[in-house]
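Peer 1: pasting the sequence and the predicted coordinates here, then a few questions.
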Amino acid sequence: MSTVPVSPQLLEAIGVYESINRPLPSAKFAKLPSAYAASVHRKRHEFPKEQMPNPHWLACGVCGRKAEYDLGLIAVHPDVHPSNPESADLAQGLGDQFQCTGYFRCKYCNAAGPWAFVEDFTLFLMDALLRLSVEGPIEGFPVRPGHLKAFDGTEPKWATDLETHILGLIAQTPDDAYLWNRLGNVYRRGGVPELAVIAYEQSIQRDPRQVESRISLANLLYDADDFDHCIEHAHLALLHAAFYRRLPLQSLHELLCSVLRNLLASSLLKDDMSLFFPPTELAEEIAADHGLTAHPGARVLELPELHLNIDDLRSFSEVAMLYLGAAVPAAE
């Protein structure tokens, strides 16, 4: 039976008061307060990966047992190494000056560290930096120089550090939908989509207008082949987007293009192109909630032709702009 690492702090935050000293077994996901966690968990190994696997052997500092974990994207702080990655100064401190996005906890005791590397991790980083210095940026490569900064400027080393930080903030303001969205992003980037959907669901329960959570949820459900619910959340994301102010316009435009792509694919897979357009009644309801007589996105139906290409996100730009009700500045 497959298991997933879950923080006891997360379980408490969603109202599950259960002592847990091991990863959560699959059967438990159906009992969590989530409409989608169990189905997403069943499909988790089919989800697309943002970068190539990055497994490393670590020893848990709590129980002492060793296992292999995917560290995800590793950011090596550029200030700790000179331009020559083979210099003698590189090894000194390099193994400590990094951050990673992969979400994992001990496979045996569920602890979130401390961790000790079993292999020579510094040598791995030196080899990776040398390759980057020779070849330049490599798509999907799991190491890059730089810093990983959270939404509030913090720079956690491990994904579980950021999880603990955000859950601490949520404990103070449990109804902050934006914090729940940021927690969902930690899990999504960390490779645990079933935990991501839980956080996004918590987010939209607190604020149904949380567009980022709607989009992320729709895209995850598309990857889980749950096309009906993908379409539902995509429609709501599109209709609330014109009134969302938590993101720069360009960033929101890019997110809308991604969800429009998955909305189109879902509509085609269900052999019903009318599903690509949110219901008129829903658009009117949301417009009225914002004090408008008509929704800006209604103009999509006025387009003479839709030249959309599932393989080209740029082809969705015009439709996204109509839902936003504004012109989007060109990306630099």
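Peer 2: Yes, it's here.
Peer 1: when you work out contacts or count neighbours from here on, use the C-alpha atoms and nothing else.
Peer 2: Noted.
Peer 1: mind naming the longest helix for the protein?
Peer 2: The longest helix of the chain (DSSP state H) is helix 249-269.
Peer 1: remind me what it packs against, helices and strands.
Peer 2: helix 211-223, helix 227-241, helix 317-324 (3 or more Cα pairs under 8 Å, 6 or more residues apart in numbering; DSSP states H and E).
Peer 1: now, of those helices, which is deepest in the fold?
Peer 2: Most buried of these, by mean neighbour count (mean count of other Cα atoms under 10 Å): helix 211-223, with a mean of 26.
Peer 1: which residues does that helix contact?
Peer 2: Residues outside helix 211-223 that contact it (Cα atoms under 8 Å, 6 or more residues apart in numbering): 36, 40, 46-48, 181, 193, 197, 200-201, 203-204, 227, 229-234, 236-238, 240-241, 244, 255-256, 258-259, 262, 266.
Peer 1: returning to what we had before: turn the helices and strands packed on helix 249-269 into a markdown table, columns for distance to L129.
Peer 2: Supplementary listing: the helices and strands packed on helix 249-269 in a markdown table, determined by distance: least, Cα to Cα, whole Å:
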| stretch | distance to L129 |
| --- | --- |
| helix 211-223 | 32 |
| helix 227-241 | 39 |
| helix 317-324 | 36 |
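Peer 1: A further structure is provided below for comparison with the first:
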Amino acid sequence: MPKKQINPKLISALTGRELDSISPSPINKDLGGKYVKTIIDRKSKIEPIFQKNEMMMQCKRCGQKGKYDVGLISIDIPEKKEDIDNTIRQMTGYFRCNHCNAGGEWEDSSEVLMLSIMTLLDPDEFSDLCQIGKMQLYDGTSHQYATDGEEHLLQKIAKDPNDGFIWNRLGNLYQKGGRPELAMAAFEKSIEIDPKQMESHYSIGTLLSEVNDNQQAMHHFHQMMLTAEEYKQMDAENLRELLSFGLHVAFDIFIHSNGKIPLFPTTDVLLSFGKELDGETYTLDFEIHPDDLTSFYPIAESFMGKRVNEIPKKKRIKTAASLFKGKSK
């Protein structure tokens, strides 16, 4: 029976259990989480970030071959011609051996080599499957396989288990790797550690919206809105961009629910954050054009509070400091 391709070290990090108490081939149930099962059950509804790219690969640990979705292949060509034999092919797809559950240490197949050669000859023709360049994680490190990147991030988590930001980055790695159920587990852990991890609320909301769990999706988009003002892990322009993407999805949910799912946080939710509207209702005097992401910029800036002042004036849409009185708790 094929393995679920889950790293036992991930389960240990998620649950705090000792590694030797965990099966070498964990199952989906081991992931826990409030939303993970929903993602597993409705996974077919989720649009992958990268095009499906199945290749025959051979595990160096057990010698078994199998077809795996390797994701986007990136060819890192050495600068010196004499090092050409050391060309590294990186893969975004998160996959582990279906037989022994090992991650990494793969023998490239003729399919991978052929695609690499064709990409070198005509980079534009195969850009959805293979590209020339080097992929890096947020900290500048570069890894051949997604499982290598996972090991790196899990080591960082082991050193600082209470860093919700690293859990968010691990979730991003899984999401790019075509494993939304693992991503959701990591994002949920991220907000368990840090309820104000704004990027994780955005990602949870986005995934839940893709599987039509719109009520819960909106809950996390509201959390995204209310944590934006104090979120320091992004520069202001990127923060506005992320907020705008989230607001765009939230607006779509609001419209399709005929207004039954509120677009903005209710009074009770605001109070739980120690916030109070600077007026009786949300005052947003501008038009939204769903096909134009920048039309959401004014709302995004309103939720950014004083952080909007970090955006150069010529790039700013408005100058209001905040929608709210006072500050978050």
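Peer 2: Here it is on my side, so go on. Treat the numbers as computed from the prediction; the structure is a model and nothing was measured.
Peer 1: picking that back up, can you tell me what sits against the longest helix of structure 1?
Peer 2: 212, 215, 218-219, 222, 227-228, 230-231, 234, 238, 241, 273-276, 310, 313-314, 316-317, 320-321, 324, 328-331.
Peer 1: how about residues contacting stretch 14-28 of structure 1?
Peer 2: Contacts for stretch 14-28 of structure 1 (Cα under 8 Å, 6+ apart): 1-6, 8, 11-12, 32-33, 38, 41, 105-111, 202.
Peer 1: in that stretch, what counts as buried?
Peer 2: Under the neighbour-count criterion of 16 or more other Cα atoms under 10 Å, stretch 14-28 of structure 1 has 21-24, 26 buried.
Peer 1: which one among those gets closest to L129 of structure 1?
Peer 2: P23 (33.5 Å; Cα to Cα).
Peer 1: quick one: the closest one from S2 of structure 1, how far?
Peer 2: Using Cα to Cα, to the nearest Å, we find P23 of structure 1 at a distance of 9 Å from S2 of structure 1.
Peer 1: check T101 of structure 1 too.
Peer 2: Distance from T101 of structure 1 to S2 of structure 1, by Cα to Cα: 21 Å.
Peer 1: the two - which one has more neighbours?
Peer 2: Taking neighbours as other Cα atoms under 10 Å, T101 of structure 1 and S2 compare with T101 leading, 25 against 10.
Peer 1: any idea what that one aligns with in structure 2?
Peer 2: By TM-score structural alignment, T101 of structure 1 lines up with T92 in structure 2.
Peer 1: before we move on, what about A128 of structure 1?
Peer 2: For A128 of structure 1, the residue aligned by TM-score structural alignment is T119.
Peer 1: how near is the closest residue to that match other than its chain neighbours to L120 of structure 2?
Peer 2: The shortest distance from T119 of structure 2 to any non-neighbouring residue, by Cα to Cα, 6 or more residues apart in numbering, is to F126 (5.9 Å). Using Cα to Cα, F126 of structure 2 is found at 9 Å from L120 of structure 2.
Peer 1: D291 of structure 2 now?
Peer 2: D291 of structure 2 is 36 Å from L120 of structure 2, by Cα to Cα.
Peer 1: give me the buried positions along the longest helix of structure 1.
Peer 2: 249, 252-267.
Peer 1: quick one, helices of the stretch 51-200 of structure 2?
Peer 2: 110-121, 146-159, 164-176, 180-193, 198-210 (DSSP state H, counting those that start in this stretch).
Peer 1: the third one - contacts with which helices or strands?
Peer 2: Translated: helix 164-176 of structure 2. Using 3+ Cα pairs under 8 Å, 6+ apart, helix 164-176 of structure 2 is in contact with helix 146-159, helix 180-193.
Peer 1: buried deepest among the ones you listed, which one?
Peer 2: helix 180-193 (a mean of 25).
Peer 1: W158 of structure 1 -> structure 2?
Peer 2: Under TM-score structural alignment, W158 of structure 1 pairs with Y145 in structure 2.
Peer 1: how about the contacts made by the residue nearest to that match when sequence neighbours are not counted?
Peer 2: In this structure, Y145 of structure 2 finds its nearest non-sequential neighbour in M91, 5.3 Å apart by Cα to Cα, 6+ apart. When contacts are counted by Cα under 8 Å, 6+ apart, M91 of structure 2 touches 70-74, 144-146.
Peer 1: now do N181 of structure 1
Peer 2: 199-200, 203, 212-213.
Peer 1: what's the local residue count around the match of A128 of structure 1?
Peer 2: 21.
Peer 1: I'd guessed it sits against E125; true?
Peer 2: Yes. Applying Cα atoms under 8 Å as the test, T119 of structure 2 and E125 come out as touching, 7.2 Å apart.
Peer 1: could you report the neighbour count for W106 of structure 2?
Peer 2: 17.
Peer 1: that one matches what in structure 1?
Peer 2: Using TM-score structural alignment, W106 of structure 2 lines up with W115 in structure 1.
Peer 1: show me what contacts that match?
Peer 2: 58-61.
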